[in-house]
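*Asks:* Below: sequence and its predicted model.
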Amino acid sequence: MVFKQTLQKKSKRASWIDTNLPETFRPYAHLARLDKPIGSWLLAWPAFWSVALVTDDFGSLPKMLAIFGWWAIWIRGAGCTINDYFDRDFDKKVERTKSRPLASGALSPAQGLCWLAIQLFMGLGILYQLNMLTLVLAILHVPLVFAYPLMKRITYWPQAFLGVMISWGAFLGPAALEGTIDPKIACPLYVASFFWTLVYDTIYAHQDKEDDAKAGIKSTALRFGDLTKAWILGFGVACTIALLLCGIVVNIGLPYYGLLIVATGQLAWQIFTVDLSSPLDCGRKFVSNQWYGAIIFSAILLGKLNS
């Protein structure tokens, strides 16, 4: 009981949104999870990886990272908004989510949909300066973003659908820089991100497994149960093999493989040490994936510079 009360107090702690934004804008910022950037990082990393993997002009790298970083922030916000729109009745039944703007009534469903349209415009609009293939791929990505929240009602594998959706950036980098997609590069990177997603989002899902079971929401956390660590270990191995294949395909330099070992250690640390009965620890391990993404990005960058 003491632990649960401590966790609830932590979740209610004011964020920078509450202390720095005008009251009118706060519900919209909370709806987009602007105070929780981990989701934007997880959407951005596959795009950042792919840009670093295919670029030969490192002078253009900051601009491309800025473009896809902007895209990730707004599209992730749109994804959170549509998720909360569909889940507003479910969220009322879950301790961690009942204070979200649409569940609590701070925003109406109509206001949520208007905010969704603004975020899509902001996220997709920046891609107009790139080529048509990149823009088309980004537009095709939007239905996947919209469909993801519905998967938890249909299948015990919504985390797999999230992997399909959130790994899309693996295709955008090659499209933006080369005007085409080389499957030998993009596909292993996409597969690696897919299995990585299954690791971190299964850990994330264990935060809410009791409430989810009561509400009838499905997840891999409920599907795997006591076998979760065996499953996510297999996903982690598949992710590492795919990243190893990426390096071999592009004939990348040795620093890539050294840092890949470091990243694999970080992923192994998550898998072997996470306390799946502790929502707090699951949340910490989930957030640590921003560093896994950063290590892989650094590995690609240094590997390319030394190839």
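*Replies:* Ah, there it is. Numbers count the residues shown, from 1 in each chain.
*Asks:* rest of the way, CA atoms for contacts and neighbours
*Replies:* Will do.
*Asks:* which residues are contacting stretch 220-229?
*Replies:* Contact with stretch 220-229 is made by 156-159, 202-203, 205-206, 209, 213, 231, 271-272, as judged by C-alpha atoms under 8 Å, 6 or more residues apart in numbering.
*Asks:* got it, and stretch 6-17?
*Replies:* By C-alpha under 8 Å, 6+ apart, stretch 6-17 touches 26, 29, 30, 34, 35, 96, 280.
*Asks:* check contacts around residue 163.
*Replies:* By C-alpha under 8 Å, 6+ apart, the neighbours of residue 163 are 193, 194, 195, 196, 197, 198.
*Asks:* Top of those residues by number of neighbours, please.
*Replies:* Compared across these, residue 193 has the highest neighbour count, 30 neighbours, by other C-alpha atoms under 10 Å.
*Asks:* for this protein, which helix is longest?
*Replies:* helix 61-86 (DSSP state H).
*Asks:* And the residue nearest the centre of the chain?
*Replies:* residue 42 (3.3 Å; C-alpha atoms, centre = their mean).
*Asks:* that older thread, in a markdown table, list the contacts of stretch 6-17 along with neighbour count, distance to residue 256 and secondary structure.
*Replies:* As requested, the contacts of stretch 6-17 are exported to a markdown table (neighbours: other C-alpha atoms under 10 Å; distance: C-alpha to C-alpha, whole Å; DSSP: H, G, I helix; E, B strand; the rest coil):
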| residue | neighbour count | distance to residue 256 | secondary structure |
| --- | --- | --- | --- |
| 26 | 19 | 42 | helix |
| 29 | 17 | 37 | helix |
| 30 | 20 | 37 | helix |
| 34 | 20 | 32 | coil |
| 35 | 13 | 32 | coil |
| 96 | 17 | 39 | coil |
| 280 | 18 | 32 | helix |
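*Asks:* try this one side by side with the last:
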Amino acid sequence: MFFSTKDTGPVADAVKLHWVDTRLPVSLRPYARLARWERPIGWWLLLFPCWWSAALAAIAGGNGWPNPWHLVLFLIGAVAMRGAGCTYNDIVDVEIDAKVARTRSRPIPAGQVTRFQAKVFMLLQCLVGLAVLLQFNAFTVLLGIASLLAVAIYPFMKRFTNWPQLFLGFAFSWGAFMGWAAEFGSLSWAPVFLYVGGICWTIGYDTIYAHQDKEDDALVGVKSTARLFGDRTKPALIALYALASGLFAAAAMLADAGPAAFIGILAGVVHLGWQIVVLDIDDGDQCLKLFRSNKIYGWILFAGFVADAFIAWL
């Protein structure tokens, strides 16, 4: 039977009392947990590069705001493909997840769903993502398909390199290309700089996230930048976030952005600096809160880009 009837409770790091765990029918809860619906920060982090790119494209194209239809499509696509990616990750990592305190409560190692059920659910989410992708021009469709390579290899990187966060950045920052391509049917240097900046940002925030698991990761042999940087995490974050901010500024300049965009980037620097100052790498709960705070950072940059497009249009 496809629908699960077993519910062993919420995943350890889920948002407490989320509607997934309180209102959704019991049979559907494991699938919602596979897709991380009760942890929405993931799809926000996947979505923001798309929205930033769409906003920069609006600036470059002289439009007053990003294409609203594109923003909606990116939102639906981000939820679907983040869910599909997480389901794929859980299928690949089930043996590791069963050995780590924070992840052993995930649906597959907890016995809430089988691998076959998870694979079927992953396929359904991919079909939703494909339906969204096909709404764009042919160049954007091909670009979206190309992103699957980064998605496919990411779960395996923690076994071979200290830089799995780099490969997560390759996948999660891909939207920096998509928003621009959806508007123009091509790419230029602005989305390239936005993409590389997004990779640096991703390495930074996911390093903070990975500090939750560093002891268990060491025991099971999982590699991460959290383990690599160790006590040098704060200097590493300064370098990564500074580079990300500089690259975002370069992308804005290449898109012919005005002052509002750079004010947004500067406000974002303040937020990232706050993360670094207050970070305690040995406090797992705080690491999770700081990781989630990157949703605020995403909104700051997006607001600056949208404001700039609107001001220039007036």
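*Replies:* Yep, it's here. Given the structure is predicted, the values throughout are model-derived calculations rather than measurements.
*Asks:* what TM-score comes out when they're superposed?
*Replies:* Superposed pair, TM-score by TM-score structural alignment, normalised by the length of structure 1: 0.94. Supporting alignment: 299 aligned residues with a C-alpha RMSD of 1.6 Å.
*Asks:* follow-up on the earlier one: show me which of the contacts of stretch 220-229 of structure 1 are buried.
*Replies:* For these, a burial check counting by 16 or more other C-alpha atoms under 10 Å picks out 156, 157, 158, 159, 202, 203, 205, 206, 209, 231, 271.
*Asks:* which one among those gets closest to residue 61 of structure 1?
*Replies:* residue 159 (30.6 Å; C-alpha to C-alpha).
*Asks:* Can you find the partner of that closest one in structure 2?
*Replies:* Aligned against structure 2 by TM-score structural alignment, residue 159 of structure 1 finds its counterpart in residue 165.
*Asks:* Please apply the same query to residue 213 of structure 1.
*Replies:* Match for residue 213 of structure 1 (TM-score structural alignment): residue 218.
*Asks:* How about that match, nearest residue that isn't a chain neighbour?
*Replies:* Nearest non-adjacent residue to residue 218 of structure 2, counting by C-alpha to C-alpha, 6 or more residues apart in numbering: residue 227, 7.9 Å away.
*Asks:* ok, so what distance separates the alignment partner in structure 1 of that neighbour from residue 238 of structure 1?
*Replies:* Aligned counterpart of residue 227 of structure 2 in structure 1: residue 222 (TM-score structural alignment). Distance, residue 222 of structure 1 to residue 238 of structure 1, using C-alpha to C-alpha, to the nearest Å: 22 Å.
*Asks:* got TSV for the contacts of residue 163 of structure 1, with distance to residue 174 of structure 1 and secondary structure too?
*Replies:* Listed next are the contacts of residue 163 of structure 1 as TSV, based on distance: C-alpha to C-alpha, whole Å; DSSP: H, G, I helix; E, B strand; the rest coil:
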residue	distance to residue 174 of structure 1	secondary structure
193	15	helix
194	18	helix
195	20	helix
196	20	helix
197	21	helix
198	24	helix
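*Asks:* now, which of those residues sits nearest residue 151 of structure 1?
*Replies:* Nearest to residue 151 of structure 1 among the contacts of residue 163 of structure 1, with distances taken as C-alpha to C-alpha, is residue 198, at 14.3 Å.
*Asks:* how about that closest one, what does it touch?
*Replies:* Residue 198 of structure 1 neighbours (C-alpha under 8 Å, 6+ apart): 159, 160, 163, 232, 235.
*Asks:* That one corresponds to which position in structure 2?
*Replies:* Residue 198 of structure 1 maps onto residue 203 in structure 2, by TM-score structural alignment.
*Asks:* same question, residue 33 of structure 1
*Replies:* By TM-score structural alignment, residue 33 of structure 1 lines up with residue 36.
*Asks:* I'd guessed its match sits against residue 86; true?
*Replies:* Yes. Residue 36 of structure 2 is in contact with residue 86 according to C-alpha atoms under 8 Å; the separation is 7.1 Å.
*Asks:* Neighbour count: these two, which is higher?
*Replies:* residue 36 (24 against 20).
*Asks:* show me the contacts for the more buried one.
*Replies:* Here residue 36 of structure 2 is in contact with 42, 83, 86 (criterion: C-alpha under 8 Å, 6+ apart).
*Asks:* Same question for residue 242 of structure 1.
*Replies:* 188, 189, 191, 192.
*Asks:* likewise residue 90 of structure 2?
*Replies:* Per C-alpha under 8 Å, 6+ apart, neighbours of residue 90 of structure 2: 34, 97, 106, 108.
*Asks:* so what's the first one closest to, chain neighbours aside?
*Replies:* The spatially closest residue to residue 34 of structure 2, leaving aside those adjacent along the chain, is residue 87, at 5.3 Å (C-alpha to C-alpha, 6+ apart).
*Asks:* After alignment, which residue of structure 1 pairs with that neighbour?
*Replies:* Aligned by TM-score structural alignment, residue 87 of structure 2 pairs with residue 81 of structure 1.
*Asks:* now swap in residue 179 of structure 2 and tell me
*Replies:* So residue 179 of structure 2 corresponds to residue 173, using TM-score structural alignment.
*Asks:* How many neighbouring residues does its match have?
*Replies:* 28.
*Asks:* What of residue 212 of structure 2?
*Replies:* 21.
*Asks:* what's the helix or strand for it?
*Replies:* Residue 212 of structure 2 is part of no helix or strand, with elements assigned from DSSP states H and E.
*Asks:* isn't it right up against residue 289?
*Replies:* No. Judged on C-alpha under 8 Å, residue 212 of structure 2 makes no contact with residue 289 at a distance of 11.0 Å.
*Asks:* Before I go, just wanted to say thanks for your time.
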